[in-house]
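Participant: let's see this in three dimensions:
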Amino acid sequence: MKAFCAARMSTDPRLLPSHGVLHASTREMTADAQLLAERIVEQGRAEAAQLLAEAQVQARHAVQAAETRVLEQGVQLQQGMEAAMADLLEQAQDIVLRLAAELYDRLMLETAPQEKIAAACRRLLREAPPKLVNAVLRLHPGDMPAPDGTPWPCKADPELAPGCCRLEADSGEWRADFNAAAASLRQALAVLPPPAAEPDMMSDATPDAMADIATAAS
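Facilitator: Take a look at the predicted model:
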């Protein structure tokens, strides 16, 4: 039998009964061992609870750190998208402005001299007061005769540029220049600000002047 035993367990002689009877000291030792075992179990439970609490705290910290990283990545992604959209809008605006300038130049080239001087005269009709005394409209010789519906007598003036007219009267003088208004509007198109800014870059080209230009080019 001994050949099959890996090890032999020895028993404390104090725990062995004497003639089948356990001594009081033996019982006390057994009770102490039981109490010690209970303490070990309680200590193990306390350590397990502490480890579980620490694990829960670490898990919460890990979740918070992950949420912070996700939020930061979301903010970076949003900023990148906004920057890309701003670049796209800027490029689109440049294309639109270039096309608008090309169309405007084409319209100006296709506008006949008679239409230009007619637009300038309409401007004078709006600005000049009624019932002028000794009123005379002066035009470039190439713009003669005056457009239909002009209420003043007209004279040729070679010192005036084509498309320009001047109204003289006892109470004052008024001048309208189609080409100057068109050049001012063309310059305003070239320096138009981005959509975010709203300065009045077209103050030189008044709404009336732009309306005259649009009417002449139509």
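
Participant: drop to CA atoms for contacts and neighbour counts, all remaining ones
Facilitator: OK.

Participant: for residue 100, which non-adjacent residue is closest in space?
Facilitator: By the measure of CA to CA, 6 or more residues apart in numbering, the closest residue to residue 100 outside its immediate chain neighbours is residue 189, 7.9 Å from it.

Participant: over to residue 124?
Facilitator: If you skip the residues right next to it in sequence, residue 124 has residue 176 as its closest partner in space, 6.4 Å away by CA to CA, 6+ apart.

Participant: so what touches the strand or helix carrying the one you found?
Facilitator: In this structure, residue 176 is located in strand 172-177 according to DSSP states H and E. Contacts of strand 172-177 with the rest of the structure, by CA atoms under 8 Å, 6 or more residues apart in numbering, involve 120-121, 123-124, 127-128, 163-168.

Participant: structure for this one too, so we can compare:
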Amino acid sequence: MNTPIVSTTQLSFQYPNSAPIEFPDIYIEKGQHTLLLGDSGSGKTTLLNILGGLSRPETGQVNIYGQNLSLLSTSKLDQFRSQYIGFIFQEAHLLKNLTLVENIKLAQSLSGKKVDVSTIELILKQLQLDQKSNAYPNELSRGQLQRAAIARSIINKPALLIADEPTAALDDNNTHRVLELLLSIAETAGSTLLITTHDKRIKEQFSKMYLLK
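Facilitator: The predicted structure is shown next:
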């Protein structure tokens, strides 16, 4: 039996002075691209942070690629995350004083891997950013920043690629374009895609989804 990319049991999370949020058990196999659907306030981003090891759950267990995240120290968790999990946030969060290619090289070196310039160049070309490799973040358009965030997130070929509301505020044409790009990139990198969204337009592209209420 193959090791699932994601499996969770009895997860809950509690913010101060609030009722606990309980989440459905999740089981995602390799290549099983999945949606986390829910309205604003349903806990999508909270769950994403738990699955990515950015937050610790109140109860329950998260296994990513067979690793129980709660058993890892903070430093080991940071290292595991950089090797196996890629994040695409709504904002690119690139370091402003580094060029695009330097940002991606940093992501490679932080994971403990040797910087591979040829792979970086290939990904930038695939994302039509090869002419911008020496540009700084403030010299990139919003669309270029979005693609730069994707490039950085996949450079280490993560087992799990998490995208938080990647189609928010996009029109239909650009929503379709970004979605096709994410699916294509995930396929190339051998990553399993997990998207949190309240965007009902993209439901037909996915056979597996979880609804948060």
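
Participant: TM-score, when you put one on top of the other?
Facilitator: Scored by TM-score structural alignment, normalised by the length of the second structure, the superposition of the two chains gives a TM-score of 0.17; 61 aligned residues with a CA RMSD of 5.4 Å.

Participant: surely the residue nearest to residue 100 of the first structure forms part of a helix?
Facilitator: Yes: if the criterion is DSSP: H, G, I helix; E, B strand; the rest coil, then residue 189 of the first structure is within a helix.

Participant: show me the contacts of strand 172-177 of the first structure that map onto strands.
Facilitator: Using DSSP state E, the members of the contacts of strand 172-177 of the first structure that fall within strands are 164-168.

Participant: can you name every helix or strand that the longest strand along the second structure contacts?
Facilitator: Counting by DSSP E, the longest strand found in the second structure is strand 6-13. For strand 6-13 of the second structure, the elements it packs on are strand 21-22, strand 27-28, strand 59-64, judged by 3 or more CA pairs under 8 Å, 6 or more residues apart in numbering; DSSP states H and E.

Participant: mind listing what's buried along that strand?
Facilitator: Buried residues in strand 6-13 of the second structure, counting neighbours by 16 or more other CA atoms under 10 Å, are found at 6-8, 11-13.

Participant: residue 189 of the second structure: which of those is nearest?
Facilitator: Distance ranking of the buried residues of strand 6-13 of the second structure against residue 189 of the second structure, using CA to CA, places residue 6 first at 17.2 Å.

Participant: ok, the closest one touching residue 64?
Facilitator: Yes: with contacts counted by CA atoms under 8 Å, residue 6 of the second structure reaches residue 64, the gap being 4.8 Å.

Participant: quickly list what's touching both of the two.
Facilitator: By CA under 8 Å, 6+ apart, no residue touches both residue 6 of the second structure and residue 64.

Participant: ok so, going back, tell me the most packed of the ones in strands among the contacts of strand 172-177 of the first structure, by neighbour count.
Facilitator: For those, neighbours were counted by other CA atoms under 10 Å; the highest total belongs to residue 165, with 28 neighbours.

Participant: ok, now how distant is the closest residue in space to that residue that isn't next to it in sequence from residue 156 of the first structure?
Facilitator: Spatially, and ignoring its direct neighbours in sequence, residue 165 of the first structure is nearest to residue 139 (4.9 Å; CA to CA, 6+ apart). Plainly put, residue 139 of the first structure is 5 Å away from residue 156 of the first structure if you go by CA to CA, to the nearest Å.

Participant: what helix or strand is residue 95 of the first structure on?
Facilitator: Secondary-structure element containing residue 95 of the first structure, defined by DSSP H and E: helix 24-110.

Participant: what packs against that helix?
Facilitator: Contact analysis of helix 24-110 of the first structure by 3+ CA pairs under 8 Å, 6+ apart lists helix 178-190, helix 207-217 as its packing neighbours.
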